[in-house]
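Engineer: Predicted model and sequence below, questions to follow.
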Amino acid sequence: MKKILVLVLFAVALFFPLSNLLGLQGKNEPITVGAGHSENFAKASAIMQDKCVDCHAPGMLRKPFYADFPVAKQLMEKDIAQASQRMVLTRKLFSGEDAFSPVMLARLEHVVLNDSMPPALYLTMHWTDHLSAGEKQTLQAWIAEERAKLPWSQDAAPEFKGEPVHPLPLTLNLDAEKVALGKQLFHDRRLSGDDTINCASCHDLTRGGTDQAKVSTGIRGQQGPINSPTVYDAMYNIAQFWDGRAKDLQEQAAGPVANPLEMGAQWDEVVEKLNQVPEYQMAFARLYPGQGLSKASVTDAIAVFEQSLVTANSRFDQYLRGNTAILSDDEKQGYALFKIHCASCHSGPALGGLSFEKMGVKHDYFKQRGGELTDADNGRFNVTKDEKDRHVFKVPVLRNIEMTFPYFHDGSTHNLAKAVEIMGKDQVDREFTHDETAKLVAFLLTLNGEYKGKPVSHLTAEDLK
């Protein structure tokens, strides 16, 4: 009896993958790539239409005949829900009418380099749907081609234009007078309720654009709920604050001033105080004609100044511009590891800031951290009230990371190597060896940039005058 039962289970297990192999599942009509697109994209589109639609394009699902069977239906729905959180593919993307974002390109490259898509469970049902070596090469060639088109890559050497990381620009096109005005406001304590703190209190430019504290200290010594992110290179963030509640730098600049735990002021009172300063009156009348000094113009000036806080010319930037001898072998090997394991989230000019990600994708970070959960630990859920956004945070930028400790939204570790190990385990399920961790840290230290022609790590108050 046991033998018969085993044979029956074996036959059932083979039935589904064999039915797929024999072509009994549904088929999607091929989507034609529009004119003007490269051969690489046409090939890449065909590969994704063949290998990715089942989970990542739910509106185009090619359903096998067993799609509504018990168990199979639940498994498929779960796979589609999980896949859609990472990437949703559409007809417009396949045709080239819509462009793949830099984040989507990074995520595609990640699964190609890690050979993690299609996942093993899916392949047990679809034996021929793995990516061949040739298909992987095609996808990588197309990804590099798309990145080379981005404005970010214009300063990169030809051989590095397709990299997931891009050099920061050496020059910026900003209104110098607004930058100067914003700088003055950024350091003006009159923006706080009792004239004791300013923006630089939590975003000290001599401390990597942070306060190097677990949580920030506001007016009257009040402790904030979360670690203060760096203001350097913040212009590259998709949104501001860890939970992304501010759409841009101007909206972010307005928040702390009126927050009772931070600067504890009222905007109408701040505007009234600043209007008593003749220098400000003249500057705003000249730079904001018809508007003058207001909450909107003050926050705009601060935002323009913060846009100027780009820390270009790190050793890694120089490497991307073609000076390949400037990095050691360990640093280059660290970058190679970074591309495989980290760049799907930490990509772009600032190596982050372009997406929101769950803290603890593979393992429960908060369980391992211990302690009580706080409202701040909810992350983006506090903004969207969507359960799938619980513990989701804006990916932090990694520029000048040597200076921006303690790390993570909760400031839970001061040790960069420890932070790397935590990210490896909890985000990508990888236990980095001691050698791998050392090489990743070596690479990260090449991201220390310059501000006003001086290394961020050596800036003094005198340099910022």
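Structural biologist: Structure's in. What do you need? Numbering: from 1, shown residues only.
Engineer: drop to CA atoms for contacts and neighbour counts, all remaining ones
Structural biologist: Will do.
Engineer: where exactly do the helices run in the stretch 351-465 of the chain?
Structural biologist: 365-369, 381-384, 416-428, 434-444 (DSSP state H, counting those that start in this stretch).
Engineer: closest one to residue 147 among those helices?
Structural biologist: helix 434-444 (21.6 Å; C-alpha to C-alpha).
Engineer: so what secondary structure elements neighbour that closest one?
Structural biologist: helix 329-341, helix 416-428 (3 or more C-alpha pairs under 8 Å, 6 or more residues apart in numbering; DSSP states H and E).
Engineer: cutoff 10 Å now
Structural biologist: When contacts are defined as 3 or more C-alpha pairs under 10 Å, 6 or more residues apart in numbering; DSSP states H and E, helix 434-444 packs onto helix 315-320, helix 329-341, helix 416-428.
Engineer: Looking at the ones you listed, which one is packed in the most?
Structural biologist: Most buried of the helices and strands packed on helix 434-444, by mean neighbour count (mean count of other C-alpha atoms under 10 Å): helix 315-320, with a mean of 23.
Engineer: Identify the residues contacting it?
Structural biologist: Under the criterion C-alpha atoms under 10 Å, 6 or more residues apart in numbering, residues 153, 155-161, 163, 165-170, 312-314, 321-327, 331-332, 335, 349, 443-450 lie in contact with helix 315-320.
Engineer: now with 7 Å?
Structural biologist: In this structure, residues lying in contact with helix 315-320 by C-alpha atoms under 7 Å, 6 or more residues apart in numbering are 156, 157, 160, 167, 168, 326, 327, 446, 447.
Engineer: Check stretch 260-280 too.
Structural biologist: Against stretch 260-280 from outside (C-alpha under 7 Å, 6+ apart): 190-193, 197, 218-219, 222, 224, 256-258, 281, 293-295.
Engineer: What segments of the stretch 51-200 of the chain are helices?
Structural biologist: Counting by DSSP H, counting those that start in this stretch, the helices of the stretch 51-200 of the chain are 53-56, 72-86, 91-95, 102-114, 120-125, 133-148, 176-186, 199-202.
Engineer: One more to weigh against that first structure:
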Amino acid sequence: MKKTLLIPTLFGLLISSMVATPSFGQETIRDAKKKAKELGPKEVLLGEGDLLQGIPGEGNLTPKDIRAWLKNPEVHRVIRPVLPLGLAAGASQIKGIDETPMTQAKIELGRQLYFDPRLSSDSTISCASCHHPDQGYSHTTRFGVGVQGQEGNRNSPISYNRILSDLQFWDGRALTLEEQAVGPIANPIEMGNSHDACVAALKEIPGYKIQFAAVFGKDGLNIDNVAKALATFERAIVTGPSAYDFSEAMAQYQKIDQDDLKDLLEDDETIAAQYEAIKKGTQELPMSESALRGQKLFFSERVNCAACHVGANLTDEKYHNLGVGIDAEEPDLGRYVVTKDEKDWGAFKTPTVRNVALSPPYMHDGSQKTLMEVVEHYNKGGNPNKNLSDKIVKLNLKDQEKKDLVAFMEALTGSFPQVEHGRLPK
């Protein structure tokens, strides 16, 4: 007898990414786009496949390479993104894809722009300079470092799982991911360029002119489309299932009577495949006893990290005053500078704790070098000030409990999609 399994749909374990290989036929790019429209949208699993691995080949991209790849209709089809296990629970919160539809061609154009230092005034700084895949899509420096070695006053925020976020930056001053994507270009201490100069420089590169025309049509190469391409690439950067995600999914199966579960797996091939994938995941990424204890603490009423780190991406996307850096001679007032609302004085956006172990240092000012230092900050109840969040209280944790919380945060680490760092147009 078939039974209904009350677990989240595990898209990320079953759906192929459907990323196509390039076609070298005689079709024109216009023919390819027409065919793509006839084929309609396709579901693509983010985080797997070769979606971010660039146009096949080696070395700098030539116009010939680019034109040949763009003749493949599959790269122009609209993508309906599917999120992997863990993040899949937040599918209804996906942001920006109606306004800026995703295609593989647009993602690839955004990838090139993301790693290209020619967007900066002196061709030394790219988006990846401060948000690099090898450094957890952040940077190991305390503050961001821009052109001519200029240093900002905030830690580089992560650029993954942005598909579930709208307001950007630590203070939420960018209303969209598109607005955030081109903000650093014109910031004098980041890329130190102007939008007009950036666009003019890109127009000198034939490979970019070809791609912008192919992806955006008659609008071609302008700063708005630079923003759309960069944002589309960033939306494709998602974290894969972690030990925690596999453990939680397996726990749902373990709640079912074992005889009923046996019948269910025999009757439903899809659920059987899900179960085997989750079982394999728990074996390859097991939760340690310390991490399991840390999980209970994290979600407990006593410690209550989940007051802010909640939902599929483990962030409430809101702003809180933790007392970090508030005792400086001229403290950073965070969200208040944007809203002028007293409740936002000294408040900063809650970051995701997914893959947090890969992106030290921590907090908006990079003042905490390790996750243990972060736990110690919360344990002491933050730094008192006139607007300290009422969610921050002294925890009186034992040493082992601190270690367990760190172990749990480390167990929130999933894979990043493989991404090509180079292969830029001449």
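Structural biologist: Yep, that arrived. Being a predicted model, the structure only gives us computed values, none of them experimental.
Engineer: List the TM-score for the superposed pair.
Structural biologist: TM-score for the superposed chains, counting by TM-score structural alignment, normalised by the length of the second structure: 0.64, backed by 294 aligned residues with a C-alpha RMSD of 2.8 Å.
Engineer: In CSV, list the helices of the stretch 351-465 of the first structure along with distance to residue 81 of the first structure.
Structural biologist: Shown next, in CSV, are the helices of the stretch 351-465 of the first structure (distance: least, C-alpha to C-alpha, whole Å):
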stretch, distance to residue 81 of the first structure
helix 365-369, 22
helix 381-384, 18
helix 416-428, 19
helix 434-444, 33
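Engineer: which stretch among those comes nearest residue 91 of the first structure?
Structural biologist: helix 381-384 (27.5 Å).
Engineer: with the second structure superposed, average distance for that closest one?
Structural biologist: Its matched residues in the second structure lie on average 0.5 Å from helix 381-384 of the first structure after superposition (mean C-alpha distance after the TM-score superposition for the first structure).
Engineer: which residue packs closest to residue 79 of the first structure, ignoring adjacent ones?
Structural biologist: Nearest residue to residue 79 of the first structure, sequence neighbours excluded (C-alpha to C-alpha, 6 or more residues apart in numbering): residue 55, at 6.2 Å.
Engineer: Now do the contacts for that neighbour.
Structural biologist: 79, 80, 83.
Engineer: longest helix anywhere in the second structure?
Structural biologist: Ranked by number of residues, the top helix in the second structure under DSSP state H is helix 269-284.
Engineer: that older thread, please produce a PyMOL select command covering the buried subset of the contacts of residue 55 of the first structure.
Structural biologist: In PyMOL syntax, the buried subset of these is picked out as below (16 or more other C-alpha atoms under 10 Å):
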select buried, resi 80+83
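Engineer: and of the contacts of residue 55 of the first structure, the nearest to residue 389 of the first structure?
Structural biologist: Distances from residue 389 of the first structure to the contacts of residue 55 of the first structure, taken by C-alpha to C-alpha, are shortest for residue 83, at 15.0 Å.
Engineer: right, and the closest one touches residue 76 too?
Structural biologist: No. With contact defined as C-alpha atoms under 7 Å, residue 83 of the first structure and residue 76 do not form a contacting pair (10.4 Å).
Engineer: who does the longest helix of the second structure touch, helix- and strand-wise?
Structural biologist: helix 243-254 (3 or more C-alpha pairs under 7 Å, 6 or more residues apart in numbering; DSSP states H and E).
Engineer: Now do the helix it packs on against helix 269-284, angle only.
Structural biologist: Here the directions of helix 243-254 of the second structure and helix 269-284 differ by 130 degrees (axes from the mean of the first three to the mean of the last three C-alpha atoms, to 10 degrees).
Engineer: For helix 243-254 of the second structure, what is the distance to the chain centroid?
Structural biologist: In terms of C-alpha atoms, centre = their mean, to the nearest Å, the centre of helix 243-254 of the second structure is found 23 Å from the chain centre.
Engineer: what secondary structure does the residue positioned nearest the centre of the second structure sit in?
Structural biologist: By C-alpha atoms, centre = their mean, the mean C-alpha position of the second structure lies nearest to residue 160, the distance being 1.4 Å. Going by DSSP: H, G, I helix; E, B strand; the rest coil, the secondary structure assigned to residue 160 of the second structure is coil.
Engineer: what lines up against it once you look at the first structure?
Structural biologist: Mapped onto the first structure by TM-score structural alignment, residue 160 of the second structure lines up with residue 232.
Engineer: can you pull the contacts of its match?
Structural biologist: Residue 232 of the first structure neighbours (C-alpha under 7 Å, 6+ apart): 209, 309, 310, 311.
Engineer: make it 10 Å
Structural biologist: So residue 232 of the first structure contacts 203-205, 208-210, 306-311, 350, 397, 399-400, 404, 449, 451, 456 (C-alpha under 10 Å, 6+ apart).
Engineer: Quick check: ChimeraX command selecting the buried ones in those residues.
Structural biologist: In ChimeraX, this line selects whichever of these come out buried by 16+ other C-alpha under 10 Å:
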select :203,204,205,208,209,210,306,307,308,309,310,311,350,397,399,400,404,449,451,456
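Engineer: ok, the contacts of residue 232 of the first structure in the second structure, which still hold?
Structural biologist: On the basis of both residues aligned by TM-score structural alignment, their matches' C-alpha atoms under 10 Å, what survives of those in the second structure is 203, 205, 208-210, 306-311, 397, 399-400, 451.
Engineer: Among those, which ones are in strands?
Structural biologist: Taking DSSP state E as the definition of strands, these contribute residue 451.
Engineer: any idea which of the kept ones among the contacts of residue 232 of the first structure is closest to residue 143 of the first structure?
Structural biologist: Using C-alpha to C-alpha, those come closest to residue 143 of the first structure at residue 397, 21.9 Å.
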